[in-house]
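In: Return a 3D structure for these sequence lines:
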Amino acid sequence: MAIRILIADDHHVVRRGLVFFLKTQKGLDIVGEAKDGKEAIEKAAELLPDLILMDLDMPVMNGIEATKAIKEKYEDMKILILTSFSDQDHVIPAMEAGASGYQLKDIEPDKLVHSIEAIMRGEKQLHPKATTLLVENLTKSKTERMPMDELTKRELEVLKEILNGKSNKEIAASLYITEKTVKTHITNILSKLDLADRTQAALFAVRSGMFE
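Out: You can find the predicted model right below:
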């Protein structure tokens, strides 16, 4: 089944260019266009697209506000930010609003299609600049409000093994515990540090310098 896409951008030429290109791609169906954030919300409710290509700097309502409003009502609707801005004042609020991806408008057309398809598979798609800003922000906020002494000795041992790139099975063998116990420890680590996955946990460990 084709991916149904809504394009939200206040520049007519940009919208037309995206429509023209994406219509040539197999498996993509452009169901509508919006010229500002308010219209994006209205079209999202009317058309129920699978994914919205969302600009940020738009009149009436910007893309961040629109993204937040849409995600609050349609949790499963994917939003890929496509913008010219790569600073923390745009990247971080956009991702916090619920966007599944963040790409710049100078992206190669084929890479844009890849990003759309990847997001529909449940993956995050971030421009390298956006990734850097998010990691820096994540590290700063977690370091400020989540002291490492919340982790038990065993959880610290598991975190160190994660940092070393070991699988659950390898961690279990190394620490002489079961894989089920490893999973429990990882769940506790992510919960205590307010992280989403083991990759974020490893990044946090590196940035905090806890095992230096």
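
In: CA atoms for contacts and neighbours, from now on please.
Out: Noted.

In: check contacts around residue 191.
Out: The contact partners of residue 191, by CA atoms under 8 Å, 6 or more residues apart in numbering, come to none.

In: quick one: the helix or strand hosting it to chain centroid distance?
Out: Element membership of residue 191, judged by DSSP states H and E, is helix 179-193. Chain-centre distance of helix 179-193: 22 Å, with CA atoms, centre = their mean, to the nearest Å.

In: in it, what counts as buried?
Out: With burial defined by 16 or more other CA atoms under 10 Å, the residues of helix 179-193 counted as buried are 179, 182, 183, 185, 186, 187, 189, 190, 193.

In: One more: stretch 96-111?
Out: Buried residues in stretch 96-111, counted by 16+ other CA under 10 Å: 97, 98, 99, 100, 101, 102, 103, 104.

In: And residue 173, how far from residue 160?
Out: 14 Å (CA to CA, to the nearest Å).

In: Second input sequence below; structure requested for side-by-side comparison:
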Amino acid sequence: MMFVDDHHFLAEVLASRLDGMNHDTTVIDVEQDILAQIQAHGSEGLVVLDLQLGENNPAGEEFIEPLLGLGFHVLVLSGVTDNHAFARCLELGAVGVLEKTADFQSLISLIDGCLKGESVPPGGSERARMARELDEYRRLLAQSRRPFEALSPKEQLVLERIMTGNSAAEISAEMFVSLATVRTQIKSVTRKLNVTSQLQAVALAHHVGWQPDASAHGSKPEPESPPRLRQSNANNRSPRVRR
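Out: Now for the predicted structure:
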């Protein structure tokens, strides 16, 4: 079995205890290529996986499907209580979820039992409840994201720039459009999102985890043409030739 955890000390202590119970354990270095190390140690067995693996790695749950594809079972061991994340892990195929706040001996017993084929938390009714709550969360999240569907590709780009801290003037220069055009688009964004300021628009976008559509990045804003000078009729007349 293998431990994938950025808290190296805890992983080493758990591994050492389980080694003493006749289990062959390995602690993966999360600073190196995680999947490559796991594949180098075999093609089956149990991987005890943390959900937070440091700034340089994706979230732990993103490793579940690749690990299952390699033939491993995955047991989540997390220091953060997030029932929606736990439900997603179970949905992806994790055999169970344990919390690091549990008693140390309980963790050892549960991991040992999992290696012997015993069931691990959560139980059936708890899993069903977590799945229902995840479905409801997703429904509410989709509902809160619906107003963003009304944004045009250019409005999405403007909102994305505002979210990264760009001012209207900076967006104007970057997109090669007038400042008045950018301000008009910002007003349109706030109106469509039913908020009263661009700060509220940014807060709402962060709250629902909004990201611009691929179509927004595919639409490159064209520079605005400078206004044409209107020539007078006198200037348009052909010069008379004196005879």
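
In: What I need now is the buried residues of stretch 96-111 of the first structure written out in TSV, including secondary structure and distance to residue 129 of the first structure for each item.
Out: Converted to TSV, these look like this (DSSP: H, G, I helix; E, B strand; the rest coil; distance: CA to CA, whole Å):
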residue	secondary structure	distance to residue 129 of the first structure
97	coil	18
98	coil	18
99	coil	16
100	coil	15
101	strand	12
102	strand	10
103	strand	9
104	strand	9
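
In: with the residues you listed in mind, which one is nearest to residue 141 of the first structure?
Out: Nearest to residue 141 of the first structure, judged by CA to CA, of the buried residues of stretch 96-111 of the first structure is residue 97 at 16.9 Å.

In: need the contact list for residue 204 of the first structure.
Out: For residue 204 of the first structure, the contact set (CA under 8 Å, 6+ apart) comprises 138, 139, 142.

In: secondary structure class for it?
Out: At residue 204 of the first structure the chain is in helix, as set by DSSP: H, G, I helix; E, B strand; the rest coil.

In: Just give me the match in the second structure for it.
Out: In the second structure, no residue is equivalent to residue 204 of the first structure according to TM-score structural alignment.

In: Same check on residue 169 of the first structure?
Out: By TM-score structural alignment, residue 169 of the first structure lines up with nothing at all.

In: Surely residue 169 of the first structure and residue 180 touch.
Out: No - Residue 169 of the first structure is beyond contact range of residue 180, at 9.4 Å (criterion: CA atoms under 8 Å).

In: distance between the strand ranked longest in the second structure and the chain's centre?
Out: Ranked by residue count and defined by DSSP state E, the top strand of the second structure is strand 72-78. Once both centres are worked out by CA atoms, centre = their mean, strand 72-78 of the second structure turns out to sit 20 Å from its chain's centre.

In: Same check on stretch 65-79 of the first structure?
Out: That offset, for stretch 65-79 of the first structure, works out to 13 Å (CA atoms, centre = their mean).

In: on that earlier part again, same list (the buried residues of stretch 96-111 of the first structure) but as a markdown table, adding distance to residue 133 of the first structure.
Out: Formatted as a markdown table, the buried residues of stretch 96-111 of the first structure follow (distance: CA to CA, whole Å):
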| residue | distance to residue 133 of the first structure |
| --- | --- |
| 97 | 16 |
| 98 | 16 |
| 99 | 15 |
| 100 | 15 |
| 101 | 14 |
| 102 | 12 |
| 103 | 13 |
| 104 | 14 |
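
In: helix/strand/coil for the aligned residue in the second structure for residue 106 of the first structure?
Out: By TM-score structural alignment, residue 106 of the first structure lines up with residue 101 in the second structure. Secondary structure for residue 101 of the second structure, judged by three-state DSSP, is coil.

In: who touches the nearest residue to residue 59 of the first structure once chain neighbours are set aside in this structure?
Out: Ranked by CA to CA, 6 or more residues apart in numbering and with sequence neighbours excluded, the top spatial neighbour of residue 59 of the first structure is residue 36, at 5.7 Å. With contact set as CA under 8 Å, 6+ apart, residue 36 of the first structure has these partners: 8, 9, 10, 58, 59, 60, 61, 62, 63.

In: Where does residue 88 of the second structure sit: helix, strand or coil?
Out: helix.

In: Looking at the first structure, name the residue matched to it.
Out: Per TM-score structural alignment, residue 88 of the second structure is aligned with residue 93.

In: What helix or strand is the residue lying closest to its match once chain neighbours are set aside located in?
Out: In space, and not counting its chain neighbours, residue 93 of the first structure is closest to residue 64: 6.8 Å by CA to CA, 6+ apart. Residue 64 of the first structure is part of helix 63-73 when elements are defined by DSSP H and E.
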